[in-house]
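A.B. asks: got a predicted structure here, sequence first:
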Amino acid sequence: MDHDLADFAIELAMAARQETLREQPGGHNAQDKSDGGQYDPVTDADRAAETVIRDMISRKFPHHGISGEEFAETLGQGSIRWSIDPIDGTRSYICGLPTWTTLIAMLDGIDPVLGLIDAPCLDEIYVGGEDGAVLIRGNDRRAISTSGCKRLAEARFSTTDPYLFGSANSRLQRVLDAIRVARFGHDAYAYARLAAGSIDLVIESGLKPHDYYALIPVVRAADGHFGDWHGGEDFASGNVIAAASRELYEAAVELLAK
């Protein structure tokens, strides 16, 4: 990975922490931005963190594009674009739970080439690029990789919320019947732990680009596999699978297709 760009992404994450950690956990006033649909919370900290990240990128790389969850896209003058999700897991954030994250990705065209998952409450930063994936805790920095798990029967599985699968709930149940253990509610942090080897399989439905762009480089750099529900890389529907190995990914695809 380009270490200068990775270091800059870490600087962005640390600056965002100054906004997201400003209030006490659970003490956040959230507004519903769903316009009457499924509850979709946003806080002042979401907007403040994204503003800080955007300002830093614009100063350092004025020709780069920027897209984020909370504000309109800033068009760039070349192929490089940044993607920002200032708080992934806002429901956890407003409940005072510690596994919400900040997601930052750099894309070249449509390809995410650098990804960062920051878990501020846990002081954990996961970075992935072409030279591998690392976990940073304070002054400790170490390379990480997936568990390499190949069999559903041995897999530790996670998804954010089984209720989000809607009409595909029967497919999810087949997965739950096949795996060893399941944990819910961790949003992007589950992908970070997959990259670090303690989760083996994550399947989600209905993600937006800012939800998954940062995840792809981190999972793939840690020798994991990231694809869609059909064995390809069409993420337009937001239906994604991250797996500790290609074999486990293919087993999940086969199970979902039944």
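C.D. replies: Happy to help now that I have it.
A.B. asks: switch to C-alpha atoms for all contacts and neighbour counts from now on
C.D. replies: Will do.
A.B. asks: can you give me the helices for this protein?
C.D. replies: Secondary structure of the chain (DSSP state H): helices located at 3-20, 44-60, 90-94, 169-178, 189-196, 209-212, 215-221, 246-257.
A.B. asks: let me have those in CSV, adding mean neighbour count and distance to Glu70 as columns.
C.D. replies: As requested, the helices of the chain are exported to CSV (neighbours: other C-alpha atoms under 10 Å; distance: least, C-alpha to C-alpha, whole Å):
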stretch, mean neighbour count, distance to Glu70
helix 3-20, 18, 14
helix 44-60, 18, 6
helix 90-94, 21, 12
helix 169-178, 15, 29
helix 189-196, 28, 20
helix 209-212, 21, 10
helix 215-221, 28, 19
helix 246-257, 19, 32
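A.B. asks: leaving out sequence neighbours, find the closest residue to the residue lying farthest from the centre of the chain.
C.D. replies: Most distant residue from the mean C-alpha position of the chain: Lys258, 27.4 Å away (C-alpha atoms, centre = their mean). Leaving aside its chain neighbours, Lys258 sits nearest to Arg171 (8.0 Å; criterion: C-alpha to C-alpha, 6 or more residues apart in numbering).
A.B. asks: and that neighbour, what does it touch?
C.D. replies: Leu255, Leu256, Ala257, Lys258 (C-alpha atoms under 8 Å, 6 or more residues apart in numbering).
A.B. asks: just the closest of those residues to Asp161, please.
C.D. replies: Leu256 (16.9 Å; C-alpha to C-alpha).
A.B. asks: just list the residues touching the closest one, thanks.
C.D. replies: Arg171, Leu172, Arg174, Val175, Trp229.
A.B. asks: same check on Ile179?
C.D. replies: Contacts for Ile179 (C-alpha under 8 Å, 6+ apart) come out as Leu152, Ala153, Glu154, Ala155, Arg156, Phe157.
A.B. asks: same question, Arg54
C.D. replies: Contacts of Arg54 by C-alpha under 8 Å, 6+ apart are Ile66.
A.B. asks: and Gly26, by the same measure?
C.D. replies: Residues in contact with Gly26 (C-alpha under 8 Å, 6+ apart) are Tyr93, Ile94, Cys95, Gly96, Leu97.
A.B. asks: in addition, the following structure is provided for comparison:
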Amino acid sequence: MHSDTDLISFADRLADAAADVVLRHFRDAMDVDNKLSEGFDPVTIADRGAEQVMRALIESTYPDHGIVGEEFGSVRADAEHVWVLDPIDGTRSFITGVPLWGTLIGLTRNGSPLAGMMAQPYIGERFAGDGKRAWYSGPKGKRDLKTRACSALSDAVVFTTTPALFSPVERVCYDRIEEQARLARYGTDCYGYCMVAAGQADLVIEAGLQSYDIVALAPIIEGAGGAVTTWTGGSIMDGGRIIASGDKRLHDIVLRDLSRCPAG
């Protein structure tokens, strides 16, 4: 029987293993494959290799645990503990040399997020949380993470990776929020969520996410004092349309608007 502390510490070992792979390829020549017959969803040797080493480490250390990964699917997904892995969240940034990508390592227990980590090995930063607290380590040392107060949309800094995430009807709903915000920034992938947890921004709005895109980030946001739900206020476990807010008052404001947004 392993304690929650042991399991959370194990995420650092997984992040170290992934870093050894991805740093060999970042800003180096590599082949880029497209996972879609229509559109563009890139994957590289770094994505596949990092997930493989993490999966091997989990299998050798916790063989009864489940694994859900972006590149190699699911095993024992109904286990009590399940690791949810995205070896490179932000592959488009990765293949263009922009360091706004990270390795996402989530852990669920009985179908709910228990802990999560976003590791950015090129910059040397890690953001982690267990839903009750969140913490950071990096070039500026170690510290706890705390979201900042922002109760009005007119004061908010909002992130989305790209408006292309949204369907035409979702884009109308998103634009209505962005037009009221103080500042909007694009291209952030997992970093946007971590900046909300760090008190640098206030809101992330996205759509079309998979579980491995968000499960690791929810305990960080919530541990820092924020909120993460779907656009209708539901669980993030299956991904979909996601709102992450640093201030729960702001979350309620945005939910009232986006909860009325039609699907599709």
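C.D. replies: Okay, I see it. As the structure is a prediction and not an experimental result, all values here were calculated from the model.
A.B. asks: hang on, the earlier thing: now the residue farthest from the centre of structure 1: how far from Val175 of structure 1?
C.D. replies: Separation of Lys258 of structure 1 from Val175 of structure 1 (C-alpha to C-alpha, to the nearest Å) stands at 11 Å.
A.B. asks: ok, now Thr146 of structure 1?
C.D. replies: In terms of C-alpha to C-alpha, Thr146 of structure 1 sits 20 Å off from Val175 of structure 1.
A.B. asks: tell me, how many residues neighbour Val202 of structure 1?
C.D. replies: Counted by other C-alpha atoms under 10 Å, the residues lying close to Val202 of structure 1 total 26.
A.B. asks: and the equivalent of it over in structure 2, what does it touch?
C.D. replies: Val202 of structure 1 maps onto Val204 of structure 2 when the alignment is built from TM-score structural alignment. For Val204 of structure 2, the contact set (C-alpha under 8 Å, 6+ apart) comprises Val158, Phe159, Thr160, Gly192, Tyr193, Val196, Ile242, Ile243, Ala244, Ser245.
A.B. asks: over to Asn239 of structure 1?
C.D. replies: Contact analysis of Asn239 of structure 1 by C-alpha under 8 Å, 6+ apart lists Ile203, Glu204, Ser205, Gly206, Leu207, Asp228, Trp229.
A.B. asks: and the aligned partner of the last one in structure 2, how far from Leu255 of structure 2?
C.D. replies: I take that to be Trp229 of structure 1. In structure 2, the residue paired with Trp229 of structure 1 according to TM-score structural alignment is Trp231. Between Trp231 of structure 2 and Leu255 of structure 2 the computed distance is 6 Å (C-alpha to C-alpha).
A.B. asks: anything in contact with each of the two?
C.D. replies: The contact lists of Trp231 of structure 2 and Leu255 share Ile243, where a contact means C-alpha under 8 Å, 6+ apart.
A.B. asks: if we can go back for a sec, my read is that the match of Trp229 of structure 1 contacts Ile242, right?
C.D. replies: Yes: the pair Trp231 of structure 2 / Ile242 is scored as a contact, 5.7 Å apart, by C-alpha atoms under 8 Å.
A.B. asks: who has more neighbours out of these two?
C.D. replies: Each of Trp231 of structure 2 and Ile242 has its neighbours counted (other C-alpha under 10 Å); Trp231 has more, 25 against 22.
A.B. asks: can you pull out the strands in the stretch 1-150 of structure 1?
C.D. replies: Using DSSP state E, counting those that start in this stretch, the strands found in the stretch 1-150 of structure 1 span residues 30-32, 41-43, 65-68, 80-88, 101-108, 111-119, 124-129, 132-137, 140-144.
A.B. asks: dump those to a markdown table, plus distance to Asp7 of structure 1 and mean neighbour count.
C.D. replies: Formatted as a markdown table, the strands of the stretch 1-150 of structure 1 follow (distance: least, C-alpha to C-alpha, whole Å; neighbours: other C-alpha atoms under 10 Å):
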| stretch | distance to Asp7 of structure 1 | mean neighbour count |
| --- | --- | --- |
| strand 30-32 | 31 | 14 |
| strand 41-43 | 27 | 19 |
| strand 65-68 | 18 | 22 |
| strand 80-88 | 15 | 26 |
| strand 101-108 | 12 | 26 |
| strand 111-119 | 10 | 25 |
| strand 124-129 | 9 | 26 |
| strand 132-137 | 11 | 20 |
| strand 140-144 | 12 | 14 |
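A.B. asks: now render the ones you listed as CSV, adding distance to Met1 of structure 1.
C.D. replies: Putting the strands of the stretch 1-150 of structure 1 into CSV (distance: least, C-alpha to C-alpha, whole Å) gives the following:
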stretch, distance to Met1 of structure 1
strand 30-32, 37
strand 41-43, 32
strand 65-68, 20
strand 80-88, 15
strand 101-108, 12
strand 111-119, 8
strand 124-129, 5
strand 132-137, 7
strand 140-144, 13
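A.B. asks: out of those strands, which comes closest to Ala222 of structure 1?
C.D. replies: Proximity to Ala222 of structure 1, assessed across the strands of the stretch 1-150 of structure 1 by C-alpha to C-alpha, is greatest for strand 132-137 (5.2 Å).
A.B. asks: between the closest one and helix 189-196, how many degrees?
C.D. replies: 120 degrees (axes from the mean of the first three to the mean of the last three C-alpha atoms, to 10 degrees).
A.B. asks: so how much does strand 132-137 of structure 1 differ from structure 2 once superposed?
C.D. replies: For strand 132-137 of structure 1, the mean deviation from structure 2 after alignment is 0.6 Å (mean C-alpha distance after the TM-score superposition for structure 1).
A.B. asks: which residues of structure 2 does that strand align to?
C.D. replies: Strand 132-137 of structure 1 corresponds to residues 133-138 of structure 2 when matched by TM-score structural alignment.
A.B. asks: if we can go back for a sec, closest to Asp4 of structure 2 among the contacts of Val204 of structure 2?
C.D. replies: Nearest to Asp4 of structure 2 among the contacts of Val204 of structure 2: Tyr193, at 23.2 Å, using C-alpha to C-alpha.
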